[in-house]
Structures are given as structure tokens and as C-alpha cells.
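K.L.:
Sequence and predicted model, in that order:
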Amino acid sequence: MRFIFRPPATQAAGLLSLPWDVPLEDWRDDHVLEVAHRGISRHVVRFVEVDGLVYALKEIDERLARREYRLLGELESMGMPAVSVLGACVERPHDLDAILVTRFLDYSMSYRYVFSHGHTSRPTDQLIDAMVELLARLHLAGLFWGDCSLSNTLFRPDAGHIVAYLVDAETAELHERLSDGQRRFDIDYAAERVGGELFDLQSGGLLPDDVDPVQIAAELPQRYDALWDELTREELFRPDEQRYRVAERLERLNDLGFEVDELELITTDDGVRLRVHTQVAETGRDRHRLFVLTGLEAGEKQARRLLNDVVSYRGYLEQREGRPVPETVAAHRWRSEVYDRVMAMVPAELGDRLAPAEVFHEILEHRWFLSEKAGKDVGTTAAARSYVSGILPRTPATMTILPGADGLPGAPS
């Protein structure tokens, strides 16, 4: 056998003791887990826990495994929203297929789990919008997916929104630039697959009664076209409009979750022509700033919400102490005096419900609701107590690991 693993090597070393010479569906190793919210796959997929980390293992033709390994590595280096690949085991004995190893995406869910466990009040709209944004990012990067569907996508909560991640890249191809025909194939295929998947949910009684699979499938290309137009179109305006029209366009892109790599202003006889080159990677400005100030990891929208709370707390400190408080000092004090104290109130048995940053966002939302009801600010601590005791226990888990049916971890269902 041959193992191909990306850094860090310490993670790869912990996986070497697994029974790689046995067909994946026959694994009964103590490290094997069953993930409750796993999606549907045409390949054998198992989940393992090694040294406190969870990995997804997929048994697949060796040629495809090597190709997907390289492609997922390229997407990760580009900062694209896709699962992170760790490695592959190839040249296995007994003519066994290769096994591709990816890191499990913490707090992520399949589309079926989102619908069946009520993680959002508008699952259809939020999932389709998340998929459209994912497709736009991939297409801007020159990636032709070829197999876009809800089943090949994972979803993760981000401050009340949902972010989509590519999971399966077997058919994907990376080009310098996609043609309109390649993009249209992806979109038409996605609409067809999504319609079928929604019909499947409907037959299982998981789709809301007011959701029409045919209508949603027809809307997906329209939503994509509207987003693509906003991301890529050229605009023509008068020279005296230049300043505010450029600012307006950049603000709209930022509101959509995108940033601009470069913009061109071209003077013509008809006016000034604006071209924008949209950044293909996930935006990370707020995530990076939050990490620098507080050491916390979060999604982009979560980070934005937490940074706003840092600003609010800084204002509170300056008013209470009657002196200016530097941003770094305020962020440090917010981390120790607010965030850490609030998160310490979450019982360990509820730690699988949502990512910590999402829990804090939910508490801030709950604080606003309670304050509106009371007609005064109830405070973060009181809101946290109320949320932890009354709401979080009823929140479906997003990291549920189930025991196997025969008592062994990860026994096939």
C-alpha cells in the first residue's frame, strides 16, 4: 500500500493503524463512528475518530481518488469553501479501491438533516441561496463542478445564515476561466438535481407544504443569474457619478459576502466604465480581525456579529470608566469578561448543538428579544441563562455521533 498525506504529519501518523487492507464496508475498528446527519453517497463512506479529530473516508477508484485529492488540495490553497483533504491510501491489496481521506467539517449538516431537524425557519430559501453563492464562487475560480446537487454539499450555520461547502469533487475540473456553456451546464444540472431531491423530501414528508419543488428548481438559475450579474457586470456612468457609484457597487458586493480583488475605471466617450474583479475565495476580513483581537475562530458572519459586540462593550467600558479604552484592551476584556463567562455557562452535554460562536450569536439574538419584551436591556448574562436553560436543550445537534446497530461503533445500518 501507499499513503499520500498532506501536512500536518502528526494527523496522518494517527491514521496509519487503521485496517487499510480490509474493504471499507467491513471495518469494525474501535475508531469507526456513525455520523447521524451523513448524506447519501454512491460510494462506501465511513467516519473515524483519531486523536480527537473526525475524518471522512471514501472508497473510490484509484484514478479518481488521486485526481480528487489533487483538486481538493488546490481548492483549499485558494481558500475555497470545500472540505479539507488530508490524503489517500492507494495501491491497496486484493485489488481494493483507494480510500480518500478528508477532514470532517465540524458542525456541518446534510440537506436532509436541515429539513428533518428544523435548524432554520426557511430551509429551502437558505439552502438554495447558499448553493447559488457556492456555485458563483466556484465558477469565478474557474471550477466546473459537473455534479452539483444538495447531496454533494454540506451546510453550516453562520450567524443565522447558512454557508455551503463542496464535498464531492469527482467530476470537477479546474480551468483558467469557464465558458458560459460550462457555467450553464452546471446550473441546469443543479436545477434538475435539486428538483429531484426536493421531490424525494416531499415523498418522505420532510418538505414544508408550501414548497413546490418545480418552482424552486426553476428559481435556482434565476437566483444564480442575478448574483452572477451583480458580481461580474460592467457599469457605465457619468464622471461626476464616479465616486458614489463605485462605493455603492462595492458596498453591494460586500453585503452579498464578496470582496473585490481589483477594479478598473475606463474613460470612454460615453462616460466612465467600471469593471470589477471579484475575489473568489471566502471572505475572511472579519474572521481574521476577530482572531487577531480575541483568538477566536468563527465564520465570517459570526465574526462580524461578535466584533459588533466588542465595539458595544468598548463603548460601555469607556462610559463606565470615563476614559478612552484601546481596541486591543477592550477586545481582551470582552473575551475574558463576557465571551468566556457566557460560554462557561453551556453544559458539556450541549456542546454538540452549535459551534461556540453560533451559540454566542444566538444568545445576542435572545438578548435583543428579551430586552424588547422587557422594555429595557436585560444584559448578556441573563440572556445566556435563559437561552441555555430554555432554548439550547431543544436545539438539534449538529455533531451527533451514533453507536452502531449491533453495539459496535460504526456498524453499518
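P.N.:
Received it, and whenever you're ready, just let me know what you need. Numbers count the residues shown, from 1 in each chain.

K.L.:
From here on, just use CA atoms for contacts and neighbour counts.
P.N.:
OK.

K.L.:
In contact with the residue sitting nearest the centre point of the chain, which residues?
P.N.:
Centroid check for the chain by CA atoms, centre = their mean gives residue 163 as the closest residue, at 4.0 Å. For residue 163, the contact set (CA atoms under 8 Å, 6 or more residues apart in numbering) comprises 130, 155-157.

K.L.:
Give me the distance between it and residue 130.
P.N.:
5 Å (CA to CA, to the nearest Å).

K.L.:
returning to that earlier point: out of the contacts of residue 163, who's nearest residue 190?
P.N.:
Comparing the contacts of residue 163 against residue 190 with CA to CA places residue 130 closest, at 12.8 Å.

K.L.:
tell me which element that closest one is part of?
P.N.:
helix 123-140 (DSSP states H and E).

K.L.:
Which elements pack onto that helix?
P.N.:
helix 111-117, strand 161-166, helix 213-232 (3 or more CA pairs under 8 Å, 6 or more residues apart in numbering; DSSP states H and E).

K.L.:
tell me the most buried of the ones you listed?
P.N.:
strand 161-166 (a mean of 22; mean count of other CA atoms under 10 Å).

K.L.:
so after that one, what's the next helix or strand?
P.N.:
By DSSP H and E, the next helix or strand past strand 161-166 is strand 173-174.

K.L.:
Give me the contacts around that following strand.
P.N.:
By CA under 8 Å, 6+ apart, strand 173-174 touches 71, 141-145.

K.L.:
Ok, stretch 380-394 next?
P.N.:
So stretch 380-394 is contacted by 338, 342, 345-346, 350, 353, 363-364, 366-367, 370 (CA under 8 Å, 6+ apart).

K.L.:
want to compare, so here's the second one:
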Amino acid sequence: MLYPVRITSALVDPALIDLPWSTPLEEWPADHLVALPQGISRHVVRFVKLQGTVYAVKETREKIAEREYDLLRALERLDAPAVEAVAIVADRVNDLEPVLITRHLQFSLPYRALFSHTLRPQTLDRLLDALAALLVRLHLLGFFWGDCSLSNTLFRRDAGAFAAYLVDAETGALHLRLSPGQRSEDLEIARTNIFGEALDLQAAGLLHESVDPEQVSDEVVRRYETLWHELTFEQAVETDARRQMDKRIRRLNELGFDVEEVAMSVTEDHGERRVSMRPKVVDAGHHSRRLLRVTGLDAEENQARALLNDLDAYRAESDLPDEAQAAHRWLTEVFYPVIRAVPANLRGKLEPPELFVQVIEHRWKLSEQAGRDVGLAPAVQSFLADVLIHRPDEQAILGFDPEDD
């Protein structure tokens, strides 16, 4: 029997209407649910799959649901790394709490699933880098998180590193810009939360014996401060201002950030001329945007960098001066043939950009061993037979081979 409910959504999936909204989430029947790894949450959260799309459904109070929905929608408009808000379902029978529905981020996992075995310190380092970069990106957008933690973050592979996404925004607030005090407060919240999470991991035997929980939390803050300084500090230029400015912009681009303009000031002190410059960083995702523009492919930043490097090498080898023509030929002759070579039963193991990045890395390793370029086609077949077939399905679980850590 269907009961009337009120659904607030920019674009409603009609299948949402048929879910058992008159039943508490914790009592939903298994035939409606998808078994996915789940982080720690103060709310009841369930995953459902409707017409090929997986949604996360969270029970919470109506005002909180409305606020988080609005914040996530605002972050989406800013192209922030966060999950996508889909709908709010309210006016459920028997005074059941409203729910917030978000779209599940494919190929992602909460941190506790990544710690299903003891990670090596190098892998933990990559997670901390991703979390620090996420907080910097959010702060550059003027977003105060208010509850930054590993639990409120999802992680995806990104060409040997990780990309981090905000998954819980109910304590957040969006401003035109954050003051130093607001950033400092957010950092201290992050430090406290991550310290507690690291202690839990240590108690469960999931933290490497060489890793100190307090050091884990301090490292996130240190990495944040290092990246924030690189992106925002005012640089004194003694000579050759143009070259120094170009060098600074290239370094920021390598970090994945675009620069809209550079503010410069010139002062005279006892006849000595002093030039200072401060770049205005406007967006993360420099390589992702270039890749999307020239190929139409959507990828994480490090994946995009690797794909663009391969595209640029192909363009040089093919002697094609026109970037658009080179991109078209690279897609049809290189990228898509690799993706199509994967049998249907293996296609859920890695998303296409990550698959291609790992194939070209595998080709490099084989070529190093052989002392010559083994070629792309043999590398693809070797990767499928020797590597990919042994990986878990990353559409549900972000595959983690301890030997690769």
C-alpha cells in the first residue's frame, strides 16, 4: 500500500516514489537494499539501487535535511568535491523522520573499508594528502565544514593517489570567504576528529605499528597548511618578475589549480624597488578541465594528468599540431580500444580512466623489464590476464591489494 509523502527534488527519479517510506529505514526489507561498505554515522543510512543508479538514504530531522540539501546543491554549483543531493522525503506516516537522498559516488569507499586490513604508512600518507587537499579546496570556496573527519569523507583511486569527497555537510556553512579564525577552527575540529578515529583504528589493530595516532591528526593539519601557503602566499620578487610569475603559475597548475589573475604591488624603499605578487587561485581541477575540454572525458585530477601526458606524447609522435585533431585520433586509436578490450565480466573492476592509467603504467613496467617498448596491445592483454582478473569489483568495493600499497 502506498502512503502519500512529500518529495523535494530538482529532478525526481519516479522509482523513488515506490520505496517503502511508511517503514523505518532500519526495517527496510533486503530486496530493496544494496550491500555497500558504510562509514560511521549518527544516523540510519541505507543504500538502494533504482534503475541502475545507487542512492544513499539517510534519516534525519527535517530542518537538518533541508539545510544539508541546500548546502550540497550549492557545493555542486561550485563544482566542489562532494556527493550530489537528490531529494528530501518528508511527511512520512507515524511521525517517521524525513530522509535525505544523495547519489552514491561510484568507485568510492569510506575510510574504514580501506582499513579492512592494516595499511602501509605510504598508503595512509596518500589518504591524508587527499583529505588535506579536500579541506583546502572547500576553504578556498568559502565552505566551513564544521565536522571534517575521515568518517565524513569518501575516497576514490586517482592514478596512484586518492581523491577525497565530502559526504556529510549537515554542520557546514557557506560564506563568501573564510577568515583565518574560521579556518583555524575547522582545522582543530579536523585534528580532534581524526585523532579519535586513528585511536579507534589502533585499538582494532588496523593501524600500522609504526604509525602514531596523534601524528596522523597532526599530519593532516601540516599538509593542509603547506598546501594553503603554496596557494595563497604573497611572493616577493627581486628580479625578472615575469619569469618568476610564470614559474609560480606553472607550479600551481601542477598542483591542479587554475589562476585567474595575479595581484602585483610595487614599492620603493630608499631607492630600492620591490615587487610582490599574489595569485588569485580560482579553481581546482586544472588538468581535469583541460582533459574534459579536449576529449570529453571526465576524470580525477591525477588521472587527467596521466591521460594528458599520454595524449601529448601521442600528438608529438604523430606530428599533429592541431590539438583537437590529435585528441580525436587518440580517443579512437588509443583510449577507446583499450577500454573495449576489457571483457564484460571485468568492466566493473576499475572505472575507465583509472583502467587506462594502470594499463600504461603496466606497459612501462613491462618495457623496463624487457629493455624495449613492448607496445600497447601486448601490455593490455598482459594487464587483463595477470592483474585485472585478480582485482575485486570496484563498483562495489574499492579494490585494495596489500602488495600494491
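P.N.:
Nice, thanks for sending it over. Because the structure is a prediction, the values reported are computed rather than measured.

K.L.:
can you pull the contacts of residue 134 of the second structure?
P.N.:
81, 164-166 are the contacts of residue 134 of the second structure under CA under 8 Å, 6+ apart.

K.L.:
Contacts for stretch 31-49 of the second structure next, please.
P.N.:
19, 25-26, 54-60, 109-113, 151-152, 396-397.

K.L.:
let's go with 6 Å and repeat that
P.N.:
For stretch 31-49 of the second structure, the surrounding residues in contact (CA atoms under 6 Å, 6 or more residues apart in numbering) are 54-59, 110, 151.

K.L.:
Just the endpoints, please. Distance across it?
P.N.:
OK, stretch 31-49 of the second structure end separation, CA to CA: 10 Å.

K.L.:
just how off-centre is it within its chain?
P.N.:
In terms of CA atoms, centre = their mean, to the nearest Å, the centre of stretch 31-49 of the second structure is set 20 Å apart from its chain centre.

K.L.:
Which one of the helices and strands packed on helix 123-140 of the first structure lies nearest to residue 319 of the first structure?
P.N.:
strand 161-166 (32.9 Å).

K.L.:
Return the mean post-superposition distance for the closest one against the second structure.
P.N.:
Strand 161-166 of the first structure, aligned to the second structure and superposed, deviates on average by 0.8 Å (mean CA distance after the TM-score superposition for the first structure).

K.L.:
which bit of the second structure covers that strand?
P.N.:
Under TM-score structural alignment, strand 161-166 of the first structure corresponds to residues 161-166 of the second structure.

K.L.:
swap in stretch 129-149 of the first structure?
P.N.:
Counting by TM-score structural alignment, stretch 129-149 of the first structure corresponds to 129-149 in the second structure.

K.L.:
mind checking how far the matching stretch is from the chain centre?
P.N.:
12 Å.

K.L.:
Surely residue 99 of the first structure is in a strand?
P.N.:
Yes. Note on residue 99 of the first structure: a strand contains this position according to DSSP: H, G, I helix; E, B strand; the rest coil.

K.L.:
doesn't residue 88 make contact with it?
P.N.:
Yes. Judged on CA atoms under 6 Å, residue 99 of the first structure makes contact with residue 88 at a distance of 5.5 Å.

K.L.:
Between these two, tell me which one has more neighbours.
P.N.:
Using other CA atoms under 10 Å, the more surrounded residue of residue 99 of the first structure and residue 88 is residue 99, with 27 against 24.

K.L.:
Chain neighbours aside, what residue packs nearest to that one?
P.N.:
Of all residues not flanking residue 99 of the first structure in the chain, residue 59 sits nearest, at 4.4 Å (CA to CA, 6 or more residues apart in numbering).

K.L.:
count of residues packed around that neighbour?
P.N.:
22.

K.L.:
tell me the contacts of it?
P.N.:
44, 97-99.

K.L.:
Assumed it was part of a helix.
P.N.:
No. Counting by three-state DSSP, one finds residue 59 of the first structure to be strand, located in no helix.

K.L.:
ok, and the closest non-adjacent residue to residue 373 of the second structure?
P.N.:
Here the residue nearest residue 373 of the second structure, using CA to CA, 6+ apart, is residue 367, at 4.8 Å.
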